[in-house]
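> The following comprises the amino acid sequence and a computationally predicted model.
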Amino acid sequence: MKCADCQKYLPLYLDNECEPREKESIKAHLETCEACRNIRNRLQKEAEAISEAIGMERLPDSFTRSILEQLEPYPVVQQPQTEAVQEVASAPLRKRRNVFWKRALVAACAVVILSITAGALISPAFAAYISSFISRIGGEFGLKRAAEQGFNTPVNQSVTDQGITLEIKDIVADQTRLVVSYVLKDESGNVLPNLVIRYYEENRIYLTDGAGNMISHKPHGLSQGAGYADLLFMLKKPPNDLIVHFEMVNLKPAALKQGNWKLDVPVNLEKSIQATKFIPVEGEAASFHGIDLDFEGVTYGPSATRFVVATRRTAEEKEHIEKLTDPGGALEGTSVGDYRLHYRIEDEAGAVITSQTNPGGNRHIYFSPGYSYPLEEGGDGAWRWYGAFVPSVAEEKLWFVLEAIEKTEQADLLIPFRPADLASNPVTKQDDKFSSIFTIKRMEKGTDPTTNESVWLISLTGKMLESDYPRWKLYDEVGKTYEVRTDYSTSVVSGSIDSEINELEQTLIVTGLSTLPDQLTLSLQTAQKRYTDINWKVAIPPNTP
């Protein structure tokens, strides 16, 4: 490890925020480098001094007013000063009536001067009380490091309505993402336990450039930690100036009150864009199961490392999908032909750094179809997929490994059943090709929740790869087709990060069926199939000067 890298990340090392491997690299460097040990010792002393200076009870809300009431003008004393002290003492000096306030001020100034005179290396130990990304308990290492390096924008803007305050604390932004840290507070200034806010329906949180052009209609995600919450916007090629807009009328479930919370927060990315590097990768293309892939390169930003993979259907695959989905086709209006990637990032020892199937750890940031963009060329089915993870403090050799391609294909699963027998004899059918199993449990009269009309309802359960509701067709004994759609008010698809299989409870609404036939057949239209016979491994170029 180089001295520059060691010194840059010493504060994280001292705060036990490094991963075990990174911690060992810094520890080994300190054993052989006296200069870095001296800096470590200085940072430890500084942190202790700051802790002592601020280690007092929380000041009352009337603190500022009380000080101002006890101040009176005092003439400025002109005398030679060092450059560091001149900046602190440039404001007019005032005489205090109360000795206690004077002592408190001296302690606070000691902390400020200590941080200013620490030299070229400014420790985040003091910045921790400014940036919410550093001072928070836990949280993602990439955001902490970016804030430490000065790539954060302290905001501290707030708006209050109905006794609820929306306070924007801090923003970290670079070419890979923009993250807004915020809290919700009650009338007493206490942070609410539930900080989740909706950014859809009547609420709007969106991103524009300085001229008002839309960059993102809504955040890509929200996460909550201990006393904070973060909104994530994924960025593609952002301009230097952005504005985060909050237009909130409902803070449910945190506030349970209607109101008006509106803020416009400007962010400048010029510094972080200059610190970002894109490294293209040439000659890494492959084709599997009707999908062409090209690993285009990697972006190294202050808060994240991001790779990009371009995909498109082969000519044969595209023609096949068009025949199925054209007007009059067997699968018109379905999602047949959709696909997604499953990947992992591994180091030279084969250890998984992060994975699409099981992100885990604290280095995964994002990767999903929600973070893909249509290619400018190639038409339908051509995409760019962006995946981001937290970079390591130490140098490392990494590889992108494609684990699987998951495709929505035409299904051939037929489930014949006798409606009258379902109550005592549910029908189960397994589909080994698509790793799914379904059970029709009952068919009975019910009410269409949309039209309140009398309809037939089919209740079924299942286990499947899909994370969405499967689409069905219903046939009678003579081949007549009946319209079938999902009752979303009583249906649910659930899964967990530990399992690739999702649990299904689905209610199907059947219309156009008056008399119940002796036998019916439920036909599955599409299903997802995961192809794992793939061997595509791409070396990620290192971030070298």
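Arrived safely. Note that this is a predicted model, so its numbers are computed, not measured. Numbering: from 1, shown residues only.
> can we go C-alpha only for contacts and neighbour counts from here?
Noted.
> List the residues that contact the residue most central in space within the chain.
Centroid-nearest residue in the chain, with CA atoms, centre = their mean: Gly221, separated by 4.6 Å. Taking CA atoms under 8 Å, 6 or more residues apart in numbering as the contact definition, Gly221 lies against Leu231, Leu232, Phe233.
> of those residues, closest to Arg177?
Phe233 (5.6 Å; CA to CA).
> Following element in sequence after the helix or strand harbouring that closest one, please.
Secondary structure from DSSP states H and E places Phe233 in strand 228-234. The helix or strand immediately downstream of strand 228-234 is strand 241-250, counting by DSSP H and E.
> Please name the nearest non-neighbouring residue to Leu520.
Nearest residue to Leu520, sequence neighbours excluded (CA to CA, 6 or more residues apart in numbering): Asp476, at 4.7 Å.
> Make sure the one you found is actually in contact with Leu516.
No. Applying CA atoms under 8 Å as the test, Asp476 and Leu516 come out as separate, 9.3 Å apart.
> And those two? Which one has more around it.
Here Asp476 and Leu516 are compared on neighbour count by other CA atoms under 10 Å; more neighbours surround Asp476, at 17 against 14.
> what residues are up against that one?
Counting by CA under 8 Å, 6+ apart, the residues that Asp476 touches are Pro517, Gln519, Leu520, Thr521.
> SS state for the last one?
Local secondary structure at Thr521 is given as strand here, using DSSP: H, G, I helix; E, B strand; the rest coil.
> I figured it hits Ile415, correct?
Yes. Between Thr521 and Ile415 there is a contact at 5.4 Å, judged by CA under 8 Å.
> what about the strands in the stretch 201-350 of the chain?
Under the criterion DSSP state E, counting those that start in this stretch, the stretch 201-350 of the chain contains strands at 204-209, 214-216, 221-225, 228-234, 241-250, 258-268, 277-280, 285-288, 291-300, 305-313, 339-347.
> so which of those gets nearest Trp101?
strand 228-234 (31.8 Å).
> Just the residues contacting the closest one, thanks.
Strand 228-234 is touched from outside by 136, 176-183, 195-196, 216, 218-224, 371, with contacts defined as CA under 8 Å, 6+ apart.
> Type out the ChimeraX command that picks the buried ones from the residues you listed.
Buried subset of the contacts of strand 228-234, written as a ChimeraX selection, criterion 16 or more other CA atoms under 10 Å:
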select :136,176,177,178,179,180,181,182,183,195,196,216,218,219,220,222,224,371
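> Distance to Gln44 for the strands of the stretch 201-350 of the chain - can I get that in a markdown table?
As requested, the strands of the stretch 201-350 of the chain are exported to a markdown table (distance: least, CA to CA, whole Å):
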| stretch | distance to Gln44 |
| --- | --- |
| strand 204-209 | 40 |
| strand 214-216 | 42 |
| strand 221-225 | 27 |
| strand 228-234 | 27 |
| strand 241-250 | 37 |
| strand 258-268 | 33 |
| strand 277-280 | 33 |
| strand 285-288 | 49 |
| strand 291-300 | 30 |
| strand 305-313 | 30 |
| strand 339-347 | 33 |
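> Take this one as well and set it beside the first:
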Amino acid sequence: MNCPTADKLSQFVDQLLPKQEMAETEAHVQSCASCGKVVNAFQEEQRFIEETLQTPTLPGNFTELVLDQLEPYGKSKKQRKAVWKRVVLTAVGIVLAVGIGATVNPAFAQLISGLFTSNQVDEGLQKAAEAGLTQRLNLEVEDQGLTFVVEDVIADSSRVTLSYKILDESRKPQKPNLNIWNADNKYTAIDQNGNIVDMSGIGWPRGSDYGYIEFSLFDHSNHIEKLTIQFNLVELNGVQGNWQLQVPVDLNENRKLTKMVELQDATAVHHGVEIDLKKLHIAPSAMELFFETSLAKEELQRAEEAKRKLEERFGKEKMDSLVIGDTSGIAYHIENAAGNIIYSTERSTDSEIASLLRGSSEDTAILGRTTYAHSFVPKNEDQLTFVLDGVFKKEQAGFSVVIKPKDIERHPLSLDYKGYHLTVKSVEKSLVEAEDSVIIKLEGKVDFLDAGFGSSWMVVDEIGKVYPGKLSSGSMSMKGKDGRHDISIELELDGLQEVPEQLTLHLLYTTNYYPADNQWRVPLTN
């Protein structure tokens, strides 16, 4: 048989092909090295996604093990000292302790009434559930012997999160797998004015009967009163069918629980970056800080001149095809009344310091200006103070290196530039035969995370033809013991049919960090 398409190989990995095609494809993959590599890549990707979406679980008999240790009612027992998160079983009047970081077994989670009362969700949702914001829905639709059930919803001005289950004909829970690769599975949220709110998250903890779907209200929190979430699903757990469901959500009452603080004249300039803190929202499930960064006049002039020169060198169309990302940003922490750090944009091993729950940014029409919304788990603190740690600027790199692909295996090429320490691992034709492209793989370490680093490359072949280096895949780790982050990226050069004898790799931009010269402090709450 001819080599299957990448889409068919993806369906083969997900076991979605008919039985006969599965057998034929399996036989082909075993005899075709190229397709075998593609299948291995899909399997690695699948494992990575599952590990990212999943969390550890406690043993299946956890409930019985705990209940067996409880003394009969009326007897006293000395409690051991430990750090615990308490879960109250109000129906039977007993308190069980579940260690932080563990996941309650699905059967046990059902006893304590749903997903949002378990450690399978973030602490912000747990706090919202404790505050009584969980609304039981139990809306469902059935097709092909599978029932899709939306059980609970938590909604405030920060986000709307729904928990769901998939049941078989005997009402037994199945793996809550919604195929995120199937573009025909639609999850749409529409507000009272007909505006669409994008889905921000989906997942299912390992071993759980539950999954969750989340819609962020970052950019809409002042406007949305009602939301209708529409599910149009064509696949559940690999079964094709038709599941359509509408979930109405009324936010009018819960919006009143949000404290909104408008930050007046909270502006400063540090190292050529203008900072404007806009507002703070404290909702039951999240605390959100909204701000904007932009380039000061001289910095903006330099950025515009650098952009013009790059467009002259590589062509405006080629430059416009790159997604350069945020041109400026900030690092900061937030202190309480005692001066203790309780929030930080830098990830910390200190359990008392909360890192970002989630964040979003958007470049505006003005070069160098970016709007941000950062979200943290809310804490019961009356006085909060913003403290600037430093600023980030995306600046022209002007770094180039010549690559001879045939020599890479014998003489690996290393790149060292301003905190980036990389090695060119390979330059190869794409494994997907239907695509005319070449993949450059780079691995190494960086001194700090730069989300736009993988999209700041331009490549010129031996005859002078220009190819934007488009990020096809990549990963970055948290900071290691050496103070650096491991990084791996693959740059795809579309339209390049064969690997050239020689390529010149140009790094156009890097994001550079500048510590604040003095601590800029802004009271966020009184």
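Ah, there it is. All of these numbers come straight from a predicted model, not from anything done at the bench.
> Any idea what the TM-score is?
Remark: TM-score between the superposed chains equals 0.66 [TM-score structural alignment, normalised by the length of structure 2]; 412 aligned residues with a CA RMSD of 4.1 Å.
> Any of the contacts of Asp476 of structure 1 buried? List them.
Among these, those scoring as buried are Leu520, Thr521 (criterion: 16+ other CA under 10 Å).
> Looking at the contacts of Asp476 of structure 1, which is nearest Gly189 of structure 1?
When the contacts of Asp476 of structure 1 are compared against Gly189 of structure 1 (criterion: CA to CA), the nearest one is Thr521, at 60.8 Å.
> which residues does the closest one contact?
Here Thr521 of structure 1 is in contact with Leu414, Ile415, Pro416, Phe417, Leu474, Tyr475, Asp476 (criterion: CA under 8 Å, 6+ apart).
> ok, 6 Å please
Applying CA atoms under 6 Å, 6 or more residues apart in numbering to Thr521 of structure 1 gives the contacts Ile415, Pro416, Leu474, Tyr475.
> do Phe400 of structure 1 as well
Ile345, Lys537, Val538.
> Going through those, which ones are buried?
If we count by 16+ other CA under 10 Å, the contacts of Phe400 of structure 1 have these buried: Ile345, Lys537.
> which among the contacts of Phe400 of structure 1 gets closest to Glu444 of structure 1?
Nearest member of the contacts of Phe400 of structure 1 to Glu444 of structure 1, counting by CA to CA, is Ile345, at 49.6 Å.
> which position in structure 2 aligns with that closest one?
Here Ile345 of structure 1 is matched to Ile334 in structure 2, going by TM-score structural alignment.
> With Asp174 of structure 1 instead?
That one, Asp174 of structure 1, aligns with Asp156 by TM-score structural alignment.
> so what's its match closest to, chain neighbours aside?
Per CA to CA, 6+ apart, closest to Asp156 of structure 2 is Asn254, 5.3 Å.
> list the buried ones in the lengthiest helix in structure 2?
Taking DSSP state H as the criterion, structure 2 has its longest helix at helix 33-53. Neighbour counts over helix 33-53 of structure 2 (16+ other CA under 10 Å) mark Cys35, Gly36, Val38, Val39, Phe42 as buried.
> what's the distance between the third one and Gly495 of structure 2?
As for Val38 of structure 2, its distance to Gly495 of structure 2 is 20 Å (criterion: CA to CA, to the nearest Å).
> mind checking which of the strands of the stretch 201-350 of structure 1 is nearest Thr428 of structure 1?
Among the strands of the stretch 201-350 of structure 1, strand 339-347 comes nearest to Thr428 of structure 1, with 27.5 Å by CA to CA.
> ok, average deviation of the closest one from structure 2?
Following the fit onto structure 2, the mean deviation recorded for strand 339-347 of structure 1 is 3.3 Å by mean CA distance after the TM-score superposition for structure 1.
> quick one: contacts of that strand?
The contact list for strand 339-347 of structure 1 (CA under 6 Å, 6+ apart) reads 352-356, 397-407.
> now do 8 Å
With contacts defined as CA under 8 Å, 6+ apart, strand 339-347 of structure 1 is touched by 352-357, 368-369, 396-408.
> Please pick the buried ones from those residues.
352-357, 398-408.
> ok, the aligned residue in structure 1 for Gln230 of structure 2 - how many residues close by?
Alignment note: Gln230 of structure 2 maps to His245 in structure 1; criterion TM-score structural alignment. His245 of structure 1 is flanked by 17 other residues according to other CA under 10 Å.
> and the gap between His245 of structure 1 and Asp209 of structure 1?
Here the criterion is CA to CA. By it, His245 of structure 1 lies 11 Å from Asp209 of structure 1.
> Downstream of the helix or strand containing Ser414 of structure 2, the next helix or strand is which one?
Using DSSP H and E, Ser414 of structure 2 sits within strand 413-417. Toward the C-terminal end, the helix or strand that comes next after strand 413-417 of structure 2 (DSSP H and E) is strand 420-429.
> starting at the chain centroid, how far to that following strand?
Distance of strand 420-429 of structure 2 from its chain centroid, counting by CA atoms, centre = their mean, to the nearest Å, is 25 Å.
> Could you name the helices and strands sitting against that strand?
Secondary structure elements in contact with strand 420-429 of structure 2, counted by 3 or more CA pairs under 8 Å, 6 or more residues apart in numbering; DSSP states H and E, are strand 413-417, strand 437-446.
> Report the buried residues of stretch 251-271 of structure 2.
Quick answer for stretch 251-271 of structure 2 (16+ other CA under 10 Å): Leu251, Asn254, Arg255, Thr258, Met260, Leu263, Ala266, Thr267, His270, His271.
> What residue, apart from its backbone neighbours, is nearest the first one spatially?
Once its chain neighbours are removed from consideration, Leu251 of structure 2 has its nearest residue in Glu225; the separation is 5.1 Å (CA to CA, 6+ apart).
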